[in-house]
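Chemist: predicted model and sequence follow; I will ask about them next.
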Amino acid sequence: MSLPSKDHRTKGLPKLGVYDDNFVTRVLSPHHLETLDFQVHHWSITDWDALEKRAHSPAFSAGGFRCFRKAVYQIPTETEDSTKSVALALQRCFYHLQFSEEPVGTTELTKSFGWDTLDAFMQHDIQEFNRILQDNLEMKLKDTPVGGAIKKLFLGKTKSYIRCINVDYESSREEEFYDIQLNVKGSRNVYESFREYVAEETMEGDNKYMAEGHGLQDAKKGVTFKSFPPVLHLQLMRFEYDVRRDVMVKINDYFEYPERLDLDEFCASDGPHNYILHGVLVHSGDLDGGHYFALIKPEKDGRWLRFDDDRVTPVTLREVYEDNFGDEGSDGYLRSMQRFTNAYMLVYFREDMLDEILAPIVDDEIPKHLSMSLVVISS
């Protein structure tokens, strides 16, 4: 599946400030003609437009959260070339975002993938970027003291099964996942979509199951979740292929998502499986010309921020939730905008691991060779 390409705007990228533990900047309030003194720990705002499409992958959007950055920082990269090493390029990008006072581009990271700029924006979708990124990072972590750190954060497991109705026979297999694809069409919210995901299908009539040693049998086919990861990515299927029209289309249907997600009913392992929303990736527009932005809550009890091109602004809860549910109506300008502006990726953190996921990064956890080469990454 390919997502629509980023609209090609050519405005400049102004130099912005950087946030760290001791830095307080002034963030524009979107609702009042004033500025707000606002502190954000371990977060930076530089050249967001250059990061926009690539930053909206599951793994990279999680980069602002410390657990992922901490894992990336632990990859040994001292002797590598940042134009060829994805791990080193990502480390340098995170480091410069946190500490540099200059805008940060992603040319170095893009080159490490073997893509030129045009390729990066036009030919590779979010799932492909995420797959390449995770494969590279996991390979670099292999046979190190922190091997498996990426999987520990993002990996969950399912069991697909076919269970015969009239004889004692079941066939099953376990599979791993890094994100869960939930249908928007036909469901009104996350819970309905999860129930559709695990709903059993009856195999009967001309569709009977050939069970080994038992011949053709009526059976139930389904999937159950064996485990959910600490950082859970839910991909909302806003883009699909229309067979009749032979084109990709965007699904703008209304679809709710909660702040707190209880997944106990969907998991075979003992609970609790409670999650708190910390990230929403949004697409506004249609397939011919869309715009991407991210809504992120960097702190456990902090407020939400909107990362949109070169601007970062605090937002209300309505802007995080209702404004991005989508809408089937089209009467009036506001309804029309709501119809085409909707979430396509949700990032949830497991509630009982929030302190661990959001634990601060200490200086000793940052590779020394990064601090010795604080230079501006050219965009």
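Modeler: Alright, I've got the coordinates.

Chemist: switch to C-alpha atoms for all contacts and neighbour counts from now on
Modeler: Noted.

Chemist: got a list of what the closest residue to residue 276 other than its chain neighbours touches?
Modeler: Nearest residue to residue 276, sequence neighbours excluded (CA to CA, 6 or more residues apart in numbering): residue 260, at 4.7 Å. By CA atoms under 8 Å, 6 or more residues apart in numbering, residue 260 lies in contact with 274, 275, 276, 277.

Chemist: what about the residue nearest to residue 219 when sequence neighbours are not counted, how many neighbours?
Modeler: Spatial nearest neighbour of residue 219, excluding adjacent residues (CA to CA, 6+ apart): residue 164 at 4.0 Å. When neighbours are defined as other CA atoms under 10 Å, residue 164 has 23 of them.

Chemist: also residue 18?
Modeler: 22.

Chemist: what separation is there between the closest residue to it other than its chain neighbours and residue 93?
Modeler: Using CA to CA, 6+ apart and skipping residues adjacent in sequence, the residue nearest residue 18 is residue 44, 4.6 Å away. Taking CA to CA, to the nearest Å as the measure, residue 44 falls 11 Å from residue 93.

Chemist: one more: residue 232?
Modeler: Residue 232 is 23 Å from residue 93, by CA to CA.

Chemist: out of the two, which sits in the busier spot?
Modeler: Using other CA under 10 Å as the criterion, residue 232 and residue 93 rank with residue 232 on top: 24 against 21.

Chemist: show me what contacts the more buried one?
Modeler: 154, 178, 179, 347, 348, 349, 350.

Chemist: try 7 Å
Modeler: By CA atoms under 7 Å, 6 or more residues apart in numbering, the residues touching residue 232 are 154, 179, 347, 348, 349.

Chemist: which ones among the contacts of residue 260 map onto strands?
Modeler: 274, 275, 276, 277 (DSSP state E).

Chemist: how about JSON lines for the residues you listed, with distance to residue 210 and neighbour count added?
Modeler: As requested, these are exported to JSON lines (distance: CA to CA, whole Å; neighbours: other CA atoms under 10 Å):
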{"residue": "274", "distance to residue 210": "39", "neighbour count": "15"}
{"residue": "275", "distance to residue 210": "39", "neighbour count": "23"}
{"residue": "276", "distance to residue 210": "43", "neighbour count": "20"}
{"residue": "277", "distance to residue 210": "43", "neighbour count": "20"}
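
Chemist: for comparison:
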Amino acid sequence: EWLVGGIAEMHDCRELRGLQAYQPHQLGRSPCGSVGLRNMGSTCYMNALLQQLYHVPEFKGGVFGAEVPPEGEERALVRELQSLFGNVQESLRQSYDTASFCRAHDAVGGEPLNVSLQMDVDEYLNILFDKLERGLKGTGRERLLEECFGGKVVNEIVCKEVVRVGDREYGGDKESFKSQREEGFFTIPLEVKHKRSILESLELFVAGETLDGDNKYMCEEAGRKVDALKRLCISKLPAVLILHLKRFEFDFDAMKKVKVNDACEFPLLLDMDPYTLEGIERRERAAA
């Protein structure tokens, strides 16, 4: 109710404009049906992310469905996100002013959003999701982020030598001994420098590194150091997968972040099975 009232107030027909300033084609909603988000200085990264999140139906519906009171600082960011999504969906204006949304970041703990500072969009996404997780508590949509974007990866260490653990022997012509630890994720970071497509980036993500020589893995179960492969595998894919293309790196000569402008292609249909734990183990069994 408060959201509908706010949109109606913004479109109050009593607003007067001088005839010289009256240019309806510049003030109204775009002919393509979209409403933009106004750049508050250097917030283009934020606007691009919010537009993408708005176009995820499950997430947008969950935000609208959160039971948030019209007042109080604890859930101010969720309330402002509802207002932003509501205006993007229903407004007849060309764009929505995000000033109140930017100010609401300070109300959910931490520093206010500096609108004059350019930020890596993945860095901002982590900040936004952290604040939304806290703001969604007690709204009936506590698991919204997890249900939409939450996946799981396995940190896996595969022993490449024959080891004995208890009464069982691993390796050789038998199954390798593996140590696994599962953790959640919202995004998968991918290297794009010198990569022709995200398929190459995903291959690198799951390739892992060899632990040998002076860097051997101390296998606690076997009680000795062994050659091993340390890698990440996706154990559970989220409903909506967010791939973070790592477009910034730190230049130690200039002592600042620089943009990576390498072209990186992506397919319209992405098969993620080869990068999952199940898919990788299937390929290894077939190659054995």
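Modeler: Perfect, I can see it now. Note that the structure is a prediction, hence the values are computed from the model and not measured.

Chemist: TM-score them against each other, please.
Modeler: Superposed pair, TM-score by TM-score structural alignment, normalised by the length of the second structure: 0.72. Supporting alignment: 234 aligned residues with a CA RMSD of 2.6 Å.

Chemist: which stretches in the stretch 251-379 of the first structure count as helices?
Modeler: Assigned by DSSP state H, counting those that start in this stretch, the helices in the stretch 251-379 of the first structure fall at 317-320, 332-340, 354-357, 368-371.

Chemist: closest to residue 56 of the first structure out of these?
Modeler: Nearest of the helices of the stretch 251-379 of the first structure to residue 56 of the first structure, taken as CA to CA: helix 317-320 at 16.0 Å.

Chemist: could you tell me where that closest one falls in the second structure?
Modeler: With TM-score structural alignment applied, helix 317-320 of the first structure matches no range in the second structure.

Chemist: contacts for that helix, please.
Modeler: For helix 317-320 of the first structure, using CA under 7 Å, 6+ apart, the contacting residues are residue 295.

Chemist: redo the helices of the stretch 251-379 of the first structure as TSV? Include distance to residue 170 of the first structure and mean neighbour count.
Modeler: TSV is the format used below for the helices of the stretch 251-379 of the first structure (distance: least, CA to CA, whole Å; neighbours: other CA atoms under 10 Å):
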stretch	distance to residue 170 of the first structure	mean neighbour count
helix 317-320	43	15
helix 332-340	44	16
helix 354-357	38	16
helix 368-371	53	14
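
Chemist: dump those to JSON lines, plus distance to residue 306 of the first structure.
Modeler: Below are those laid out as JSON lines (distance: least, CA to CA, whole Å):
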{"stretch": "helix 317-320", "distance to residue 306 of the first structure": "9"}
{"stretch": "helix 332-340", "distance to residue 306 of the first structure": "16"}
{"stretch": "helix 354-357", "distance to residue 306 of the first structure": "21"}
{"stretch": "helix 368-371", "distance to residue 306 of the first structure": "28"}
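
Chemist: looking at these, which is closest to residue 226 of the first structure?
Modeler: helix 354-357 (21.2 Å).

Chemist: quick one: that closest one to chain centroid distance?
Modeler: Distance of helix 354-357 of the first structure from the chain centroid (CA atoms, centre = their mean, to the nearest Å) equals 17 Å.

Chemist: so where is that helix in the second structure?
Modeler: Going by TM-score structural alignment: helix 354-357 of the first structure matches no residues.

Chemist: show me the contacts for residue 58 of the second structure.
Modeler: residue 148.

Chemist: tell me which residue of the first structure lines up with it.
Modeler: So, by TM-score structural alignment, residue 58 of the second structure is matched to residue 67.

Chemist: ditto for residue 68 of the second structure
Modeler: Using TM-score structural alignment, the partner of residue 68 of the second structure in the first structure is residue 77.

Chemist: my read is that that match contacts residue 88, right?
Modeler: Yes - between residue 77 of the first structure and residue 88 there is a contact under CA atoms under 7 Å: 5.7 Å.

Chemist: what is the nearest of the contacts of residue 260 of the first structure to residue 147 of the first structure?
Modeler: Nearest to residue 147 of the first structure, judged by CA to CA, of the contacts of residue 260 of the first structure is residue 275 at 25.3 Å.

Chemist: correct me, but that closest one touches residue 350?
Modeler: Yes - counting by CA under 7 Å, residue 275 of the first structure does reach residue 350; the two are 4.3 Å apart.

Chemist: distance of the most centrally placed residue in the first structure from residue 169 of the first structure?
Modeler: The centroid of the first structure falls nearest to residue 58 when counting by CA atoms, centre = their mean (2.5 Å). Using CA to CA, residue 58 of the first structure is found at 38 Å from residue 169 of the first structure.

Chemist: same thing with residue 97 of the first structure?
Modeler: Here the criterion is CA to CA. By it, residue 97 of the first structure lies 55 Å from residue 169 of the first structure.

Chemist: coming back round to it: can you tell me the element the match of residue 68 of the second structure falls in?
Modeler: Using DSSP states H and E, residue 77 of the first structure falls within no helix or strand.

Chemist: could you do residue 49 of the second structure as well?
Modeler: Here residue 49 of the second structure is assigned to helix 44-54, by DSSP H and E.

Chemist: can you point out the buried residues in the helix or strand that comes right after that helix?
Modeler: Remark: after helix 44-54 of the second structure, the chain's next helix or strand is helix 57-65, criterion DSSP H and E. Neighbour-count burial for helix 57-65 of the second structure flags 58, 59, 60, 62, 63, 64 (criterion: 16 or more other CA atoms under 10 Å).

Chemist: go ahead and confirm residue 280 of the second structure touches residue 273.
Modeler: No - using CA under 7 Å as the test, residue 280 of the second structure is too far from residue 273 to be in contact (8.1 Å).

Chemist: and those two? which has more neighbours close in?
Modeler: Higher neighbour count among residue 280 of the second structure and residue 273: residue 280, with 16 against 12, using other CA under 10 Å.

Chemist: how close does the nearest residue to that one once chain neighbours are set aside sit to residue 284 of the second structure?
Modeler: Nearest non-adjacent residue to residue 280 of the second structure, counting by CA to CA, 6+ apart: residue 274, 5.9 Å away. To residue 284 of the second structure, residue 274 of the second structure is 11 Å away according to CA to CA.
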